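>>> Structure, please.
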Amino acid sequence: MQREQVKTGGCLCGAVRYEIDGPLRDIISCHCGQCQKTSGHYFAATATPKEHFHLTKDEGLKWYSSSGYAERGFCSECGSSLFWRMKDGSHQSILAGSLDGDTGLKTSHHIFVADKKDYYDIADGIPQYDTYPEDLKSG
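The predicted structure is shown next:
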């Protein structure tokens, strides 16, 4: 994890805004079918401990229950995909593209690569997994 000063982010129209005042995990790129449908490609997400994440504006925020254990946060005004979280509150990911400005983060892993589409290759030399590895679940 990387420690930064306060980072901000939000949706395209500004109806959802947030601040992060703590460390950010490097990016994990998820190539699963649900992330493809939600984002139009694959998800690139970071995370921070929940005590460091603060919504500052949530007028447009809606949550979609995408499985029995997780839900996805998006702006109901502009349609921006913003978050993925466990329903039990144990984890929340933040889509990296929703952060304002440069992040200083790097992609560390690709997950669910067996589900990736055929129109692109993953050739960046970063570790790839067909599932979500146990050693990543703590981050």
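
>>> can we go C-alpha only for contacts and neighbour counts from here?
Noted.

>>> Would you check the distance separating stretch 65-80 from the middle of the chain?
Distance, stretch centre to chain centre, for stretch 65-80: 11 Å (C-alpha atoms, centre = their mean, to the nearest Å).

>>> Show me which positions of it end up buried.
For stretch 65-80, the neighbour count (16 or more other C-alpha atoms under 10 Å) marks 70-77, 79-80 as buried.

>>> right, and the pair among these with maximum separation?
Ala70 and Glu77 (21.8 Å; C-alpha to C-alpha).

>>> who's in contact with Thr131?
Listed by C-alpha atoms under 8 Å, 6 or more residues apart in numbering, the contact set of Thr131 reads 111-113.

>>> brain fart, Leu61
15-16, 73-76.

>>> do that again at 6 Å, thanks
By C-alpha atoms under 6 Å, 6 or more residues apart in numbering, the contact set of Leu61 is 74-75.

>>> how close does it sit to Asp118?
From Leu61 over to Asp118 the distance is 32 Å, taken as C-alpha to C-alpha, to the nearest Å.

>>> Equivalent analysis for Gly73, please.
Separation of Gly73 from Asp118 (C-alpha to C-alpha): 27 Å.

>>> likewise Phe43?
16 Å.

>>> of those two, who's got more company?
The neighbour comparison of Phe43 against Asp118 (other C-alpha atoms under 10 Å) goes to Phe43, with 26 against 6.

>>> The structure of the following sequence is requested for comparison with the preceding one:
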Amino acid sequence: MTNGSCLCGAVRFTITGPLRPVIACHCSQCRKTSGHHVAATSTHRDHITVEGAVTWFQSSDTARRGFCGICGSNLFWDGTGENLSIFAGSLDGASGLTIAGHIFCADKGDYYDIPEGVPQAEGYDPVLTTMVVD
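I've put the predicted structure just below:
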């Protein structure tokens, strides 16, 4: 079981299933909403229980972003598919997760470098982003 929350604690969640490794997204939307790139894990929708009011922003035709309406913490990315993405920084305590790859590297900010040694995709990568956990 893994727990997480926003900064003020108004939104809390519990994950009862496995988590996907963390994927770093460097797209312009993730950079605008977070102030940097986003590092997110995911789990099957049936494995997460959320308590508190999540505010949703429809950021594209196919995805929305969930955050706390009180403190503004970015918590979720919700697109099509069986999994819900969870911002790794919102997890409580040590997660044991590692970054397994980077997507939308062509859009990354010019003020940082992406470390070598993990897969990098110029844009969307279905293999990295749809690692379905059992």
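
>>> in structure 2, which spans are strands?
2-5, 12-15, 22-25, 38-44, 48-51, 54-58, 64-68, 74-78, 83-87, 99-103 (DSSP state E).

>>> What is the corresponding segment of structure 1 for the fourth one?
Taken onto structure 1 by TM-score structural alignment, strand 38-44 of structure 2 occupies residues 43-49 there.

>>> With stretch 6-24 of structure 2 instead?
Matched against structure 1 by TM-score structural alignment, stretch 6-24 of structure 2 falls on residues 11-29.

>>> quick revisit: show me which of the buried residues of stretch 65-80 of structure 1 is closest to Glu51 of structure 1.
Nearest to Glu51 of structure 1 among these, with distances taken as C-alpha to C-alpha, is Gly73, at 18.0 Å.

>>> Need the counterpart of that closest one in structure 2.
In structure 2, Gly73 of structure 1 lines up with Gly66, judged by TM-score structural alignment.

>>> Quick check: that match touching Trp56?
Yes. Using C-alpha atoms under 6 Å, Gly66 of structure 2 is in contact with Trp56, at 4.5 Å.

>>> excluding its backbone neighbours, what's nearest the residue nearest the centre of structure 2?
The centroid of structure 2 falls nearest to Ala40 when counting by C-alpha atoms, centre = their mean (2.8 Å). In this structure, Ala40 of structure 2 finds its nearest non-sequential neighbour in Phe87, 4.3 Å apart by C-alpha to C-alpha, 6 or more residues apart in numbering.

>>> Can you find the partner of the one you found in structure 1?
Looking across to structure 1 (by TM-score structural alignment), Phe87 of structure 2 lines up with Leu95.

>>> So its match versus Leu105 of structure 1, what's the distance?
The value you get for Leu95 of structure 1 to Leu105 of structure 1, if C-alpha to C-alpha is used, is 12 Å.

>>> Which of these two has more residues huddled nearby?
For Leu95 of structure 1 versus Leu105, neighbours defined as other C-alpha under 10 Å are more numerous around Leu95 (24 against 14).

>>> pretty sure that one contacts Ala47?
No. Applying C-alpha under 6 Å, one finds Leu95 of structure 1 not in contact with Ala47, separated by 8.5 Å.

>>> residues touching the match of Gly73 of structure 1, list them.
Under the criterion of C-alpha under 6 Å, 6+ apart, the contact partners of Gly66 of structure 2 comprise 54-56, 75-76.

>>> Quick test: list the members of the residues you listed that are still contacts in structure 1.
Retained in structure 1: 55-56, 75-76, out of these (criterion both residues aligned by TM-score structural alignment, their matches' C-alpha atoms under 6 Å).
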